Structures are given as C-alpha cells and as structure tokens.
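S.K.: Sharing a model that was predicted from the sequence below.
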Amino acid sequence: MEGLAASIEQMEKTMTTYGREIVIAFAVIVVGLILIKWINIGLKKAFSKLPISSARGATIRNVLCVLMLAVLVTFAAIELGIAAGPVMRFLSILTLTAIGMIVVFRPLIPTLPFKVGTTIKAGDLLGKVEATTVLNTRLRTFDGKTVFIPNRIILNDVIINYHFTPTRRFELKINILYDQDLMKAKQILETIMVEDPRVHPTPRPIVYLMSLNKGFVELSGRGWADNLKRFVVTRELLEKTKFRFDQEGIAMALPQMQVHYTSKNMPQLNTEG
C-alpha cells in the first residue's frame, strides 16, 4: 500500500509540475493528426485530377505525411520541455530513414493497373472502381452491386481497363436483305457517322461488308469516339441508322433462311373440304 501511495503521490507531483505542458502536447498531437488526415485527403483528391500515376501520387503523399508527423512530434516534444536539439537530430535521422524506405521499396510493391473512377472488367465482373486499399478493391457494378475483390486475385488475373486510353473504336453492325441497294446502304451508314460531331474524323469512319449470310448481308460501320462517350454514341448512331434506312427505303433484315420450291417438288395443297 505504501508503494501504491508513493506512486500516486509522485504522479500528482508530476501532473502539478508538468500538467499544463502534457495537456498542451496532447492537444498538439490530436489537432496535428486531424490536420494531417485532412491534408492527406485533400492531396489525394488533388492528385487524382493531375496527370500522374496513382503510385507516384501515393509516394508523394506518404513522404509529405512523414515530414508532417516529424514536425508534429517536434512541437509536442518542445511543449513537454525536451530540448529541441536532440529531438530534431533524432527525428531527422528517423524521417530520412522512413523517406528512403518509401522511395526505395515503393517501386517493388505491385501497383494496380487502374485508379478510382475507372471502369474495368475483372474476371466476370464489370463495373466502376470506387476505392482501393492495400488488401482489396471496391467495385460498383452497373446493376448496383458493390463487390470487394482481393488485390491478389486482380494482380493474378487479366484486367480490362476501359479508360486507359482516351479514345475507343465503336462498331455498328447492320443487316440488310440481298435485294437492297448495297452501295446506297453503305453510303448512308458512312454519312451518319461522318456527320456526328462526336465521331473523330481521324481515322475516318468506314463501312465494311463483313459477310454474306443466309438471308442477309452483314455490314459493319466503324469509327472512333471519346472513351467516355462511346456507349452513348454507339446506341444513338444505331437509332439514327434505323430511321434513315426507313426514310430511304432500305429494308433491314433479321437472321433468316429462305426456302425456294420448284414446280417438281412443290408440295400439293389439300383444297378438299
């Protein structure tokens, strides 16, 4: 009991002597950590809008966080009455070591082939990346599901990044009947693509005759559009093609097979009541 009482008495003396400094140092650490967190979030948003890779942005943010933590600990130590010289020397060595480890080992850590906001296909999953952590990636599918994918699976699988390049090629598949004017249909389809301002003039849109199928001729109109607009452009051009073909009298075809009978094998119809 005497030992416990002595410990309590010593603690009271310490709090009486250094209580103000301890409270101020604690407040400095709490407020500083909150500010560092806010700054880190702001830097993350700012870097996402800059043309730098996510890995490089993360490295810069980590280095800045280490520097800010070092400054924070220095201020807290000074408030506790510790001499600034030894603290500065110790934190300088610690900070340089931490920064060196980040710079050296960061390139050795596998990086994900996408960033937040990118539309990707991972295995059978197609959706938009909402967030990434060290362990997993949060994917929002287009039917509203939220999927968490372990990064080890992503790094070991084939990933399609639909936003990696600024432009993508689109394709308009159109089927017409054999008795329709082929050249007129090709010209109409090409004109529709060329006239749309969202379709890039280079490379120039072109129409191919893809195949001669049973009952219809398959045409393919191909052009390039901005990646983010490709889906809407494709659907609206298909709609324009349908309306224009109807106006010009070009009959579109469904997959079908035509059967022709000759007089020798024409089936006899039963006309008897």
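M.R.: Here it is on my side, so go on. Residues are numbered from 1 along each chain as shown.

S.K.: contacts, neighbours, all on C-alpha from now
M.R.: OK.

S.K.: all strands for the stretch 151-273 of the chain, in order.
M.R.: Here the stretch 151-273 of the chain has its strands, by DSSP state E, counting those that start in this stretch, at 159-161, 167-176, 206-212, 217-226.

S.K.: what sits up against the first one?
M.R.: Outside strand 159-161, the residues that touch it by Cα atoms under 8 Å, 6 or more residues apart in numbering are 113, 114, 118, 119, 120, 121, 122, 123.

S.K.: How far does that strand sit from its chain's centre?
M.R.: Its chain's C-alpha centre and that of strand 159-161 lie 10 Å apart, by Cα atoms, centre = their mean, to the nearest Å.

S.K.: Show me which pair in the contacts of strand 159-161 is furthest apart.
M.R.: Distance extremes for the contacts of strand 159-161: the farthest pair is 118 and 123 at 15.6 Å, using Cα to Cα.

S.K.: out of those two, which sits in the busier spot?
M.R.: Neighbours were counted for residue 118 and for residue 123 using other Cα atoms under 10 Å; residue 118 has more, 17 against 12.

S.K.: I'd like to know how far the more buried one sits from residue 169.
M.R.: 18 Å (Cα to Cα, to the nearest Å).

S.K.: Next, format the contacts of strand 159-161 as TSV and append distance to residue 141.
M.R.: What follows is the contacts of strand 159-161, written out as TSV (distance: Cα to Cα, whole Å):
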residue	distance to residue 141
113	18
114	16
118	12
119	9
120	10
121	10
122	11
123	13
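
S.K.: Now secondary structure and distance to residue 174 too, for those, in a markdown table please.
M.R.: Listed next are the contacts of strand 159-161 as a markdown table, based on DSSP: H, G, I helix; E, B strand; the rest coil; distance: Cα to Cα, whole Å:
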| residue | secondary structure | distance to residue 174 |
| --- | --- | --- |
| 113 | coil | 35 |
| 114 | coil | 34 |
| 118 | coil | 30 |
| 119 | strand | 27 |
| 120 | strand | 28 |
| 121 | strand | 27 |
| 122 | strand | 30 |
| 123 | coil | 30 |
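
S.K.: got another, please set it beside the one above:
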Amino acid sequence: MDKNLDYWIDQAIVFGTTYGLKVIAAIAIWIVGSWVIKKIARGATKIMENRDYELSLQKFLINLINALLKILLVITLLGTLGVPTTQFAAIIAAAGLAIGLALQGSLGNFAGGILLMIFKPIKIGDFIEAQGQSGTVKEIQIFTTKLNTTDNKEVIIPNGALSNGNIVNYSVEDTRRVDFTFGVGYDSDIKKTKEVLFGVINSHPLVLKDPATAVNVSELADSSINFFTRAWVKKEDYWTVKFDVIEQTKEALDAAGIDIPYPHQVEIHKEG
C-alpha cells in the first residue's frame, strides 16, 4: 500500500508540476478574456448607438462579435493547455468554407442588409423605386426589405439585389418637380395656350412660387403642338397637384376654346 500511495503521490506531483501552471494560466486567461470581451461588446454597442445603427443590426453584430471572440478565446485556452490547435483551426476553417458555399445567396443578402443599415440609402417610411417595384419602406431586416405598395400589397426584396441595384428614393428631398405634357391643335394660338397653362398651375395653392413654373413648346407632333410644363411642389403634395392640374387644365382649355386633338372615326356610308 505504501508503494502504491507513493506512486500516486509522485504522479500527482508530476501532473501538478506539468499541468498545474497551465491550468492556472488557462483560468486566468478565461477570466481576463471574458472581461475583455464584455468591454469590447459594450464599446461596440456605444459606437453603433452613437451612429444610429438599426437595433436589429446592433444585436446581430454584438452577438457575432461575442461568438467570434469566444471562439478565439477557447482556441487560446486549448493552446495554453497544450492541446494542438492547428488541426482544430483547420476544421473550423473548413466548416466555415462549407457553410459559406451552402449559404452563398443568404450571405449576399446578409451583407446587403448590413450595407443598407450602415449607409442608410433608405429608411422606414421612404417611398422608393427599386428592382422593378415601388412602394413605401415598411421594414428593413437582415436578409430582406419589405415595401408596401400604393395598392396595399407587400413586396419583399432580397437585400443583396437591393444594395447592388439602382434605388430611386422619392422621399429624400423636401420638394419634387411635377411634369406635364399637354397637346393642343395646330390652329391654337401658342401665346394664349401658354397663358392658360400658366394660369391653371400658378393659381393652384400647393404649387411653389420658387422655383418658378415653366411652360415651353416641346414638340410639333403629327397632330398636336405639345407643351412641356414643369411645376415644383412639396413632396407630400405631388399627387394632389398632378391630378388637380390635369383636370383643371382640361376645363380651362375648353373654356378658352382651345382644341385638344383626339382620333376621330369617320363612317363611310355606301349607297345602294
């Protein structure tokens, strides 16, 4: 028994001598590393809050930072304990490559979502046109963006395509230009027609005085003289002015006796 006891005592001394310091070092690295990770996460959160990042993006990035730093911490601990980490790191890299290839489209949408949230070419409430769709931005998620169309349909656009394509944002500027094209007959007086068009547009209470309204002859078409008209309005008044001016212009041209040409059908009657 004494010999067995001496043997186990010797083994414990050898183990403690060999691994004791490594275990203590690993514990110390874990404590310090965990504290550093928390500090980094808090600092990153403050930076994103100051830059007004979307809340969903903040949470995702913080979770991602925590996961990556903890993986790095575990690899460091294994190395401290003498565990070969080269193969372990290679396995992680291979798994990451396989996952990346399998989720290539999703990763593209994820990257696009991050770009949209960081650079903010659009925000919730903006009326945009993108990827052949137009509508009000309802929600910007990590992988997709939701639009609400004018006829109350929900359109979901992948963020990868959205971030890499053209985006027309109608809500960025405070004012918009309303363009009209009106055609009148060749017998119409150009000066009088301009006076009628100016009168209709400038009398509308929602049309801005600056920039000034413009009315110009834009084309001598096959059956009409076309006038190109431009007026500036506040962005929220765009459709109201557009519809009002079209209706009021028709009434004003009729009242002034100015003809608006349209195709006529001529019936030919044969005798006998």
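M.R.: Right, received. Where do you want to start? Given the structure is predicted, the values throughout are model-derived calculations rather than measurements.

S.K.: Show me which of the contacts of strand 159-161 of the first structure is closest to residue 212 of the first structure.
M.R.: For these, the nearest to residue 212 of the first structure is residue 121 (32.9 Å; Cα to Cα).

S.K.: Setting aside sequence neighbours, what's the nearest residue to the closest one?
M.R.: residue 160 (5.0 Å; Cα to Cα, 6 or more residues apart in numbering).

S.K.: Alignment lookup: the one you found to the second structure.
M.R.: Matched across to the second structure, residue 160 of the first structure falls on residue 168, judged by TM-score structural alignment.

S.K.: Could I get the full set of helices for the stretch 101-250 of the second structure?
M.R.: Assigned by DSSP state H, counting those that start in this stretch, the stretch 101-250 of the second structure shows helices spanning 104-119, 159-164, 190-202, 238-255.

S.K.: would CSV of these with mean neighbour count and distance to residue 59 of the second structure be doable?
M.R.: Output for the helices of the stretch 101-250 of the second structure, formatted as CSV (neighbours: other Cα atoms under 10 Å; distance: least, Cα to Cα, whole Å):
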stretch, mean neighbour count, distance to residue 59 of the second structure
helix 104-119, 18, 12
helix 159-164, 19, 18
helix 190-202, 17, 51
helix 238-255, 15, 38
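
S.K.: Counterpart of residue 217 of the first structure over in the second structure?
M.R.: That one, residue 217 of the first structure, aligns with residue 225 by TM-score structural alignment.

S.K.: Just give me the neighbour total for its match.
M.R.: Neighbours of residue 225 of the second structure (other Cα under 10 Å): 20.

S.K.: Quick check, it in contact with residue 187.
M.R.: No. If you go by Cα atoms under 8 Å, residue 225 of the second structure and residue 187 don't touch, sitting 9.3 Å apart.

S.K.: other SSEs contacting the lengthiest helix in the first structure?
M.R.: Longest helix in the first structure, counting residues (DSSP state H): helix 2-48. Packed against helix 2-48 of the first structure, as judged by 3 or more Cα pairs under 8 Å, 6 or more residues apart in numbering; DSSP states H and E, are the following elements: helix 54-79.

S.K.: okay, and the helix it packs on goes to which residues in the second structure?
M.R.: Going by TM-score structural alignment: helix 54-79 of the first structure matches no residues.

S.K.: in that helix, what's buried?
M.R.: Within helix 54-79 of the first structure, the residues scored as buried using 16 or more other Cα atoms under 10 Å are 54-55, 57-79.

S.K.: what do you get for stretch 38-46 of the first structure?
M.R.: Applying a neighbour-count criterion of 16+ other Cα under 10 Å, one finds 39, 40, 43, 44 buried in stretch 38-46 of the first structure.

S.K.: can you tell me which of the residues you listed lies nearest to residue 251 of the first structure?
M.R.: Using Cα to Cα, those come closest to residue 251 of the first structure at residue 44, 54.4 Å.

S.K.: can you tell me which residues contact that closest one?
M.R.: Contacts for residue 44 of the first structure (Cα under 8 Å, 6+ apart) come out as 57, 58, 61.

S.K.: Take these and write them to TSV, including distance to residue 207 of the first structure.
M.R.: Below are these laid out as TSV (distance: Cα to Cα, whole Å):
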residue	distance to residue 207 of the first structure
57	43
58	45
61	49
